[in-house]
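**Q** One predicted model, sequence on top.
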Amino acid sequence: MDPILEKIQELREELTGHNYNYYVLDNPTISDYDFDMKLKELQQLEARYPEYHDPFSPTVRVGGMITKNFETLVHEYRMYSLDNSYSREELEDWEKRVQRILGGTEVDFVCELKYDGASISLTYENGRLVRAVTRGDGFQGDDVTNNVKTIRSVPLKLKGNYPEKFHIRGEIIIPLEGFSRMNQERVEAGEDPYMNPRNTASGSLKLQDNAEVAKRPLDCLLYSIIGEKLNFSTQFEGLEKAREWGFKVPPVTKLCHSTREVMDFIDYWDIHRHELPYETDGVVVKVNSLAQQDELGYTAKAPRWALAYKFKAEQVSTRLSSISYQVGRTGAITPVANLEPVLLAGTTVKRASLHNADQIAKLDVRVGDTVFVEKGGEIIPKIVQVDFTRRQPGSEPTVYITHCPECSTELIRKEGEAQHYCPNYYGCPPQITGRIQHYISRKAMDIEGLGGETVALLYKEGLIENYADLYLLRKEQVIPLERMADKSAENLVNGIAKSKEIPYERVLYALGIRFVGETVAKKLAKAYPSIDTLRRATLEELVAIDEIGVKIAESVVDFFSNEDNVRIVERLRSYGVQMETSPEKLLGQTNLLKGQTFVVSGVFEHISRNDLKKKIEDNGGKVASSISSRTAYVIAGDNMGPSKREKAEKLDIPIISEYDFMEILQRATTGVS
């Protein structure tokens, strides 16, 4: 071997070992000075001999790459949210539900601290980090791989016996000591300090220069491994494996055999969490067995096999100065409490939501009151109580507004709904700009170079009145706007033009039809692959679509029965916006399995679970996580849960293999019975 290459590889291995000892084990075996000297020597050798470049070298930790735009990537496995619990009773109720679904079999739990940071999904192939993606909306996130490679506790190459490919999830955090040091440096430099570690960690991942990311004391704590053919069968064993492979998994995780043990863990850390080097806001309790997790499955938003027990939120008192009313894009009115500024959970809070008229009446909130404020889920400030002992004599009960604060139209409140609405859909400015802002948003048309403030300015200047007007904007019209330079005007116009490539299902979501979120838009696009077929759909036909209720169906029919909406849709079509599913996407999609519900359970030999589910959905079938009398087939692989098998047999539902399923699909395709 070339002695130069031998020296480079020797330095890489040595520095990787020191990195692991220092940042993962917290047990340095070399001085910072000696480490820096060896790193500098390696950098010089790699610069002199570029033919020996290695994208996984310890030198990538230093940074030096610029990312102008962070590509949006779809998660191979969705990143779900967690259901929250705030009491022992709720935790016990959850355990009973778990036991009931699993048929009373013995269940062990794993308790992990809930880290307060930025969620991340890391993908490893053949032991190498190939991708790091933010949580985003759970379905897709931003590719921040180059930035995450600078975080020294994230292994670039793994040790030991690891699966060929897997994803590992965790939180990017900034330890409290490092956060304090960052702020001290900012204050000394005459800059404002950062408000809290969580937001600072999240913002760091989107810095364009990863050399700047490398300077920040970011850390990564891992807690969940996902993939096919994993070489372990429990959550606890998976965490132990992750440590062996080189990941930083906090040692406080505990295997518990009862709710009593779980509560002991929670009670301990509710007191001792303030001794930790990083922020935590609760405990995540998970069913330990992966087979049982598979049996329990998921709801639309969260796994049934996990629960986040939240520590009591920090609460402060302050004075309510006034109540203002905001108008949303749907016309919904939200009352907002304007508060005397107060520090709460690391941020200065000036406003809090009062939700609706019923909530104001329930709390008896009045202007001038001293109120208690906390962060719901540690994020959104809300008023939870009034300090009646400090109420001023002569205070008047709050009278909810009767007319829109923006356009003076009389408000309406539909029976069974909590919120008041402004019915002036086409004449109320916040509703108009709100719909346009929704249209350009990232999950919808994702128009680069155009933000909410610019939309408001374009509307104010009379350049746009609806989202179709965006496609008529010219660069020379935009340049005179406040804070708009030649390049930014060009980017805006180009971004609008590029949005014509956005697929039909996202266009449907972007239209802002009430109650039509991302998931519903996908279902509608699948059932009606063009805007014309959807426009002609009747209420009865829409309700017949799986998971489309009367409320959604009525909203869709109402939208297309309005001539102004139809005119805007036709204009969008004429400008080149996608109004039907592309032929490429339709290729391979059929209704062969329409009306049939499948449950997929176990580990499969020749096809991944995700691919199996995709085949079912591509052919018009539905995938459910639990067995019911409506289940057509259970597709079973190795390690199928015993309670699922028992329930399927009890309901006389066919249990088939992956090969049986492919044969059913083949017969349906050829028409052979």
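**A** Looks like it arrived, so ask away. Nothing here was measured: the structure is a model prediction, and the numbers come from that model.
**Q** can we go C-alpha only for contacts and neighbour counts from here?
**A** Fine.
**Q** Hmm, Ala214 and Ile151 touching each other?
**A** Yes: between Ile151 and Ala214 there is a contact under CA atoms under 8 Å: 6.7 Å.
**Q** of these two, who's got more company?
**A** When neighbours are counted by other CA atoms under 10 Å, Ile151 and Ala214 differ, and Ile151 comes out ahead with 24 against 21.
**Q** buried residues in stretch 171-181?
**A** By neighbour count with 16 or more other CA atoms under 10 Å, stretch 171-181 contains the buried residues 171-176, 178-180.
**Q** what's the offset of it from the middle of its chain?
**A** Offset of stretch 171-181 from its chain centre (CA atoms, centre = their mean, to the nearest Å): 22 Å.
**Q** residues in contact with it?
**A** Contacts of stretch 171-181 from elsewhere in the structure, counted by CA atoms under 8 Å, 6 or more residues apart in numbering, are 115-120, 197-198, 200-202, 217-222, 277-279.
**Q** what does stretch 342-356 give?
**A** 195-196, 314-318, 333-341, 360, 373-375, 378, 380-383, 418-420.
**Q** Of these, keep whichever come out buried.
**A** Burial by neighbour count, judged by 16+ other CA under 10 Å, picks out 196, 315, 317-318, 333-340, 360, 373-375, 378, 381-383, 419-420 from the contacts of stretch 342-356.
**Q** List the ones among the residues you listed that fall in helices.
**A** The helices, defined by DSSP state H, take in Ile360 from the buried ones among the contacts of stretch 342-356.
**Q** Could you pull up the residues touching the nearest residue to Val623 once chain neighbours are set aside?
**A** Of all residues not flanking Val623 in the chain, Phe598 sits nearest, at 5.0 Å (CA to CA, 6 or more residues apart in numbering). By CA under 8 Å, 6+ apart, the contact list for Phe598 reads 616, 621-624, 631-635.
**Q** Check which helix or strand the closest residue in space to Glu448 that isn't next to it in sequence maps to.
**A** Leaving aside its sequence neighbours, Glu448 sits nearest to Gly495 (CA to CA, 6+ apart; 4.9 Å). Here Gly495 sits within helix 486-498, counting by DSSP states H and E.
**Q** Which strands or helices does the helix or strand containing Glu554 pack on?
**A** Element membership of Glu554 [criterion: DSSP H and E] is helix 550-561. Secondary-structure packing of helix 550-561 (3 or more CA pairs under 8 Å, 6 or more residues apart in numbering; DSSP states H and E): helix 539-543.
**Q** try it against this one:
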Amino acid sequence: MNKKYQNIDLISKEEAKKLLIELADKIAEYNHAYYIEDKPLVSDAEYDQLFNINLKLEQKFPHLTLENSPSKKVGAKVENKFAKVTHQVPMLSLSNVFDEEDVKDFLDRIKSFLRLDQFSPIFCEPKIDGLSFAATYKNGILTTGATRGDGYIGEDITANIKTIKDFPHKINNAPELLEVRGEIYIEKNDFTSLNQEQEQQGKDKFANPRNAAAGSLRQLDPSVTAKRPLKYFVYAIGSAKEELANSQDQLLAKFKELGFNVNEIGKLANSEEEIFSFYEYLKTNRGNLPYEIDGVVYKLNDFALQDRMGFIARSPRFATAHKFPAIIGQTKLLSITVQVGRTGTLTPVAELEPIEIGGVIVSRATLHNYQEIARKDVRVGDYVFLQRAGDVIPQITGVDLAKRSADVTTFDPPLFCPSCNSKLHYVPEDIIIRCDNGLNCPAQNYERIRHFVSKNAMDIEGLGRKQVEFLIDKGLISNPYDIFFLKEKNEASLTKLENMDGWGKKSVENLFNNIEKSKNVSLPRFIYTLGIRHIGEQNAKLLAREFGSYENFIAQMELLKENDPEIYQKLNNLDGIGDKMLVDIIDFFDVKENIELIKNLSEVLNIEDYKETREQSSLTGKIVVFTGSMPTLSRAEAKATAEKLGAKVAASVSSNTDLVIAGEDAGSKLKKAKELGIKIIDEAEWLTLVRDT
């Protein structure tokens, strides 16, 4: 893990600001790849680690929590190619725990929140590694199927879900309205057969069963979905649960009675010991199951107690997922290749003797950076240990020195770029080697165009990796600006694009329409499309908010480039923008080709001024502090209510505090609030404020 993610306890406020913004961008990128493109970029373990660092930073600095914090979001925004479905009850995800101490903390929080004096039964069930769905029945008839999406809006997959064998289209003796929730998956053997078919047809193989299930379910043509071996389990309800059951074990029995598939492997645990015993059983025997699982879900069994506990921003308080450790394998390192990224960073990649890990054939693994290779003493010809936790490219965790032979070779970092042959330089603070040849480096230019057309940037559907590579090779585009003249070039050419391999009349027509639609772009998105090093979506939004319009943005960048101290200080004072990023921005605008590209793009695009869209309420963004003992509310419940209304709960009183809620025996915090002249109310006034907000 990068050094900047370590020693969170020692981090300063300014460092935390920058790190939270970076984490928001990185996690948003990973969410989009996982939930929308069905192509995870990192392992589950690495994602969970970043997410937990974000949570710890927010707990330490609650006033720095971002509007777009990963802790407030579920999944990713839906794509435009499917109709949207609004979840009447938010479809949130689960928090994760990783060891017995975490589980004990979860159980202690339940007892504390509900003020219980004894253990309340917990229902334990396997965590299926598939795609979450919701299915709505009206008067017993299946009317809507939807993906989770961002937890509030999902994609309409009704036609596709109806193609799943034995998925009920009609149920008897159902309530007037019933929404069931569950997981769609592909069994291991079916996954192997499906990949064999893909290979025979010359198509890309799926990385793992979860990706195969997600990709199959999100087909525009339901007949394609119908050919895929999809299966499902239901395990939860979005509405009408009071009419069906009073607890999780009763609900599953009712689902089975109604004709749904439920996972028969589950246990109602009456003690911590029973919970841990069930976890160990599943961890030991998961390889014998026909489907992939990546942990065990624990739920408070009693629905009345669930309702009392409620939810935080992205997950329920009454449930959590106990994740399994990553799967380990061993294979031979055949060679190390080098990839050049969009901003010139070189990344070493291990080429491996193919090995099956957890039902997936692995032939490549990330090595992160050259310092990592040296630290682990990885050599070509070594037998290496691999860790896979559902990701596309696993990680090398170490070397089996007992198997090291005399003919292994060390890997020396390259001195020249493998793409453009320009001299490389080492950036010690980032532990990276970089090519600074910019757009003159074919690899960087290709990755920059890919970034420009990506979903979070210009969102030009129909320009994937293969299409961009094809257009560059044929000389039809050499930079992002050329994309907007593809149609003109095609009309003037004797050899039409639709007649070339891999293209057709319809796909070309759709591409040109998508290019035209992309010409209206918001200022934050436009800044993000430029691909400035270290300027992700959140930082692009910060810059857009500061400057308001494209014209002002460019004018201020010119001043910054000329080392204007006023604009430099102004930007440096923005939350999340520091000296390092300012150097990257100046470097970007110092390049003549970049200035020309921006000018050209501004002539073909309609760059919309920045607009603030956040809805405000009386408590949104306010910093509140609870002190003393509340007559009716537990501290956890009081904090939860405040956060639900958009307030930020701080642990101590400062000049930034907006409101203090004081209970009995309030001490130093109350005294300090009085000294600072901060508004102070009691629990009764707080409950009135909450009711009226």
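**A** Yep, that arrived. What you are looking at is a predicted structure, and each value in this text was computed from that prediction instead of being measured.
**Q** And the TM-score between these chains?
**A** Once superposed, chain against chain, the TM-score is 0.68 (TM-score structural alignment, normalised by the length of structure 1); 567 aligned residues with a CA RMSD of 5.1 Å.
**Q** follow-up on the earlier one: just how off-centre is the helix holding Glu554 of structure 1 within its chain?
**A** Centre-to-centre, helix 550-561 of structure 1 and its host chain are 28 Å apart (CA atoms, centre = their mean).
**Q** hang on, the earlier thing: tally of neighbours for whichever residue in structure 2 pairs up with the residue nearest to Glu448 of structure 1?
**A** With TM-score structural alignment as the criterion, Gly495 of structure 1 lines up with Asn514 in structure 2. When neighbours are defined as other CA under 10 Å, Asn514 of structure 2 has 17 of them.
**Q** Report the separation between Asn514 of structure 2 and Leu497 of structure 2.
**A** Note on Asn514 of structure 2: its distance to Leu497 of structure 2, by CA to CA, to the nearest Å, is 16 Å.
**Q** Which residues are in contact with the alignment partner in structure 2 of Gln419 of structure 1?
**A** Residue pairing (TM-score structural alignment): Gln419 of structure 1 is matched to Ile432 of structure 2. For Ile432 of structure 2, the contact set (CA under 8 Å, 6+ apart) comprises 345-346, 369-370, 426.
**Q** out of these, which are buried?
**A** Buried members of those, counted by 16+ other CA under 10 Å: 345-346, 369-370.
**Q** from what I can see Glu448 of structure 1 touches Val493, true?
**A** No: if you go by CA under 8 Å, Glu448 of structure 1 and Val493 don't touch, sitting 9.1 Å apart.
**Q** Just tell me what Asp469 of structure 1 corresponds to in structure 2.
**A** Match for Asp469 of structure 1 (TM-score structural alignment): Asp482.
**Q** Report the contact partners of the residue lying closest to its match once chain neighbours are set aside.
**A** Nearest residue to Asp482 of structure 2, sequence neighbours excluded (CA to CA, 6+ apart): Leu476, at 7.6 Å. By CA under 8 Å, 6+ apart, Leu476 of structure 2 lies in contact with 482, 486, 489.
**Q** Next step: those restricted to helices.
**A** 486, 489.
**Q** one step back: out of the buried residues of stretch 171-181 of structure 1, which one sits closest to Ser643 of structure 1?
**A** Glu171 (33.4 Å; CA to CA).
**Q** show me the residues around the residue nearest to Glu448 of structure 1 that make contact.
**A** By CA under 8 Å, 6+ apart, the contact set of Gly495 of structure 1 is 447-450.
**Q** Among these, which one sits closest to Val367 of structure 1?
**A** Leu450 (37.3 Å).
**Q** The closest one contacts Glu490, correct?
**A** No: with contact defined as CA under 8 Å, Leu450 of structure 1 does not count as touching Glu490 (10.9 Å).
**Q** the helices in the stretch 1-150 of structure 2, which residues?
**A** Along the stretch 1-150 of structure 2, counting by DSSP state H, counting those that start in this stretch, helices occupy 13-31, 44-60, 100-114.
**Q** make that the stretch 501-650 of structure 2, sorry
**A** Under DSSP H, counting those that start in this stretch, the stretch 501-650 of structure 2 gives helices at 505-517, 523-529, 537-547, 550-561, 565-572, 579-589, 592-604, 635-644.
**Q** Of all these, which one comes closest to Gln616 of structure 2?
**A** helix 635-644 (13.2 Å).
**Q** Only the buried residues of the closest one, if you could.
**A** Across helix 635-644 of structure 2, burial judged by 16+ other CA under 10 Å covers 637-643.
**Q** Could I get those residues in JSON lines, plus columns for distance to Ile567 of structure 2?
**A** Below are the buried residues of helix 635-644 of structure 2 laid out as JSON lines (distance: CA to CA, whole Å):
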{"residue": "Glu637", "distance to Ile567 of structure 2": "45"}
{"residue": "Ala638", "distance to Ile567 of structure 2": "43"}
{"residue": "Lys639", "distance to Ile567 of structure 2": "39"}
{"residue": "Ala640", "distance to Ile567 of structure 2": "40"}
{"residue": "Thr641", "distance to Ile567 of structure 2": "41"}
{"residue": "Ala642", "distance to Ile567 of structure 2": "37"}
{"residue": "Glu643", "distance to Ile567 of structure 2": "35"}
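**Q** Which helix or strand contains the closest residue to Tyr235 of structure 2 other than its chain neighbours?
**A** Spatially, and ignoring its direct neighbours in sequence, Tyr235 of structure 2 is nearest to Gly182 (5.3 Å; CA to CA, 6+ apart). According to DSSP H and E, Gly182 of structure 2 maps onto strand 177-185.
**Q** ok, then the element right after that strand?
**A** Using DSSP H and E, the helix or strand that follows strand 177-185 of structure 2 in sequence is helix 188-200.
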